[in-house]
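J.: missing the sequence, but the structure's below:
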């Protein structure tokens, strides 16, 4: 089916990001974007900085290139070392279980159970239709980002959501590129400080999920909260799941 004509395009103050139309996004909108810029669901409702991209601190001029970074080096640099663990060994023993200090390495590639772009469309529809997600994704709009890879979307718009964890989002996009290659992820939705990706090769065993949980914790430590362990996170949030969500304070 040919791509529909884009009408009512409204430029944001940030040239890398534009709205596809002037209406709230609904299920089916993503799938209709069959060519051209990368689609992205953005949250536009909320108070102050939590509302739309016009209020986000987008800064594409201060971002490096994702291809200049190695995903494993980025993740290994965030993993707690022995000195950090020694500061609170009981807490880290609980949180990092079944792992410990010392980078465990990247998870092996998964096996696709869907076309990555088709899975992204499915996940986009579920975000727009599901009441649980809509409590977070207030007033969603479909945005368009001119970039060749979905994994590069945050860097292309200069997204600063993870600034308290990593100031150069291109380094995290290097990880997203690796996940794109190994797990068929696509960047589907952004808010001021939250990122949601679709997954076309979700882990099917506890061991696979735990290996991926290692990368998630390095990428975004907030995924493990309230004394939860990596093993518990893997079982509850990753095993067989086609949506991965990350948020930074």
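T.: Sure thing, it's come through. This is a predicted model, so every value here is computed, not measured.
J.: C-alpha only now, for contacts and for neighbours.
T.: Noted.
J.: Could you say which helix or strand holds the closest residue to residue 4 other than its chain neighbours?
T.: Excluding the flanking residues, the one nearest residue 4 by C-alpha to C-alpha, 6 or more residues apart in numbering is residue 32, at 6.9 Å. Counting by DSSP states H and E, no helix or strand carries residue 32.
J.: Any idea how many residues pack against residue 32?
T.: Neighbourhood size, residue 32 [other C-alpha atoms under 10 Å]: 14.
J.: cool, residue 154 as well?
T.: Applying other C-alpha under 10 Å, we find 24 residues neighbouring residue 154.
J.: so how far is residue 144 from it?
T.: Distance of residue 154 to residue 144, given as C-alpha to C-alpha, to the nearest Å: 12 Å.
J.: pretty sure residue 187 belongs to a strand, no?
T.: Yes. Counting by DSSP: H, G, I helix; E, B strand; the rest coil, residue 187 is part of a strand.
J.: Identify the residues contacting the residue nearest to it when sequence neighbours are not counted.
T.: Excluding its sequence neighbours, the residue lying closest to residue 187 (C-alpha to C-alpha, 6+ apart) is residue 197, at 4.5 Å. Going by C-alpha atoms under 8 Å, 6 or more residues apart in numbering, residue 197 touches 120, 185, 186, 187, 188, 189, 243, 244, 245.
J.: got a markdown table for those, with distance to residue 58 and neighbour count too?
T.: Shown next, in a markdown table, are the contacts of residue 197 (distance: C-alpha to C-alpha, whole Å; neighbours: other C-alpha atoms under 10 Å):
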| residue | distance to residue 58 | neighbour count |
| --- | --- | --- |
| 120 | 24 | 26 |
| 185 | 23 | 28 |
| 186 | 20 | 29 |
| 187 | 17 | 25 |
| 188 | 18 | 25 |
| 189 | 15 | 24 |
| 243 | 25 | 22 |
| 244 | 23 | 17 |
| 245 | 20 | 15 |
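J.: ok, second structure coming up, stack it against the first:
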């Protein structure tokens, strides 16, 4: 067992489970995520890096489905089929694509920023959106849809949720695409997944985005 810093209650899930957490910043926050991720099979607690105001987004549900209905959706839906890809190859392959790392535990200047390390009880890591009953506003996937998509990302690419805020998610990726055709296929689904499209990769077209995703061990997405 890991000796944790003192934890405090953060919020209670719609199913009545209390989520606790503690503050950390920058590289230290990511190291805590890695240690707690390694403990997950025994603890059943999935670590998430959150902004301080993220629990406010959890206070009001934007989905009309119940937790049980979202859970059933998560297991029934095929996440890959929820992402209608755009495989159009636009533009030339860039020589120096942007491949951003994790954003949340840092300020835009690159300096460490304090965040909350939350411990979320979840039977599977991809079920976190259902456990938190999180999503369904603007173009954000509903909890059940988001969980099914996360299952697809995990099975296909070894992508695991690290950061969750009111507008963003960030993943650690164990098996990113290693060829240009595979990266282009991912880029089409990436663009279907989040309405931020190319913004976080400084890209102007799908090929730019694919180049940024090629071999990338961190993915960042956002919704307006």
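T.: Alright, I've got the coordinates. Bear in mind that the values here come from a model prediction, so they are computed numbers and not experimental data.
J.: just to revisit the earlier point, mapped onto the second structure, which of the contacts of residue 197 of the first structure hold?
T.: Compared against the second structure with both residues aligned by TM-score structural alignment, their matches' C-alpha atoms under 8 Å, the contacts of residue 197 of the first structure retain 185, 186, 187, 188, 189, 243, 244, 245.
J.: Give the equivalent position in the second structure for the fifth one.
T.: Residue-level alignment of residue 189 of the first structure against the second structure, with TM-score structural alignment as criterion, gives residue 163.
J.: just to confirm, which helix or strand has the residue most central in space within the second structure in it?
T.: Centroid check for the second structure by C-alpha atoms, centre = their mean gives residue 169 as the closest residue, at 3.4 Å. Element membership for residue 169 of the second structure, per DSSP H and E: strand 168-173.
J.: ok now that strand, how far from the chain's centre?
T.: Between the centre of strand 168-173 of the second structure and the centre of its chain there are 4 Å (C-alpha atoms, centre = their mean, to the nearest Å).
J.: who touches the helix or strand just after that strand?
T.: As assigned by DSSP H and E, the chain's next helix or strand after strand 168-173 of the second structure is helix 180-193. Helix 180-193 of the second structure is contacted from outside by 83-89, 177, 197-198, 206-207, 209-211, 213-214, using C-alpha under 8 Å, 6+ apart.
J.: once aligned to the first structure, how far is helix 180-193 of the second structure on average?
T.: Once fitted to the first structure, helix 180-193 of the second structure is off its aligned match by 0.9 Å on average (mean C-alpha distance after the TM-score superposition for the first structure).
J.: whereabouts in the first structure does that helix align?
T.: Residues 206-219 of the first structure are where helix 180-193 of the second structure lands, counting by TM-score structural alignment.
J.: in the matching stretch, what's buried?
T.: 206, 208-219 (16 or more other C-alpha atoms under 10 Å).
J.: with those residues in mind, which one is nearest to residue 172 of the first structure?
T.: Using C-alpha to C-alpha, residue 219 is the member of these that sits closest to residue 172 of the first structure, with 7.1 Å.
J.: From residue 166 of the first structure, how far out is that closest one?
T.: Relative to residue 166 of the first structure, and taking C-alpha to C-alpha, residue 219 of the first structure is found at 9 Å.
J.: what touches both of these two?
T.: Counting by C-alpha under 8 Å, 6+ apart, the common neighbours of residue 219 of the first structure and residue 166 are residue 172.
J.: how many other residues sit next to residue 81 of the second structure?
T.: Neighbours of residue 81 of the second structure using other C-alpha under 10 Å come to 12.
J.: ok, for the aligned partner of residue 51 of the second structure in the first structure, nearest residue in space, not its chain neighbours?
T.: The alignment partner of residue 51 of the second structure in the first structure, by TM-score structural alignment, is residue 43. The shortest distance from residue 43 of the first structure to any non-neighbouring residue, by C-alpha to C-alpha, 6+ apart, is to residue 140 (4.7 Å).
J.: Over to residue 55 of the second structure?
T.: Nearest one to residue 55 of the second structure, counting by C-alpha to C-alpha, 6+ apart, is residue 11 at 6.5 Å.
J.: and that neighbour, what is it in contact with?
T.: 18, 19, 20, 55.
J.: buried residues in the strand or helix carrying residue 72 of the first structure?
T.: Using DSSP H and E, residue 72 of the first structure sits in helix 71-78. Residues of helix 71-78 of the first structure classed as buried: 71, 74, 75, 76, 78 (neighbour count, 16+ other C-alpha under 10 Å).
J.: Output the contacting helices and strands for it.
T.: helix 169-183, helix 206-219 (3 or more C-alpha pairs under 8 Å, 6 or more residues apart in numbering; DSSP states H and E).
J.: hmm, back to that, isn't the match of residue 51 of the second structure right next to residue 133, touching?
T.: No. Using C-alpha atoms under 8 Å as the test, residue 43 of the first structure is too far from residue 133 to be in contact (11.0 Å).
J.: that older thread, and the furthest pair within the buried residues of helix 71-78 of the first structure?
T.: Across the buried residues of helix 71-78 of the first structure, the longest distance by C-alpha to C-alpha is 11.2 Å; it joins 71 and 78.
J.: returning to that earlier point: need the contact list for the match of residue 189 of the first structure.
T.: Contacts of residue 163 of the second structure (C-alpha under 8 Å, 6+ apart): 48, 49, 50, 104, 169, 170, 171.
J.: And residue 137 of the first structure, by the same measure?
T.: Contacts for residue 137 of the first structure (C-alpha under 8 Å, 6+ apart) come out as 42, 43, 45, 127, 128, 191.
J.: Between which two of those is the distance greatest?
T.: 45 and 127 (15.0 Å).
J.: Between the two, which is the more surrounded one?
T.: Applying other C-alpha under 10 Å to residue 45 of the first structure and residue 127 shows that residue 127 carries more neighbours, namely 23 against 18.
J.: name the element the more buried one belongs to?
T.: Using DSSP H and E, residue 127 of the first structure falls in helix 116-129.
J.: ok now that helix, how far from the chain's centre?
T.: Distance of helix 116-129 of the first structure from the chain centroid (C-alpha atoms, centre = their mean) equals 14 Å.
J.: Since that was my last question, I'll sign off now.
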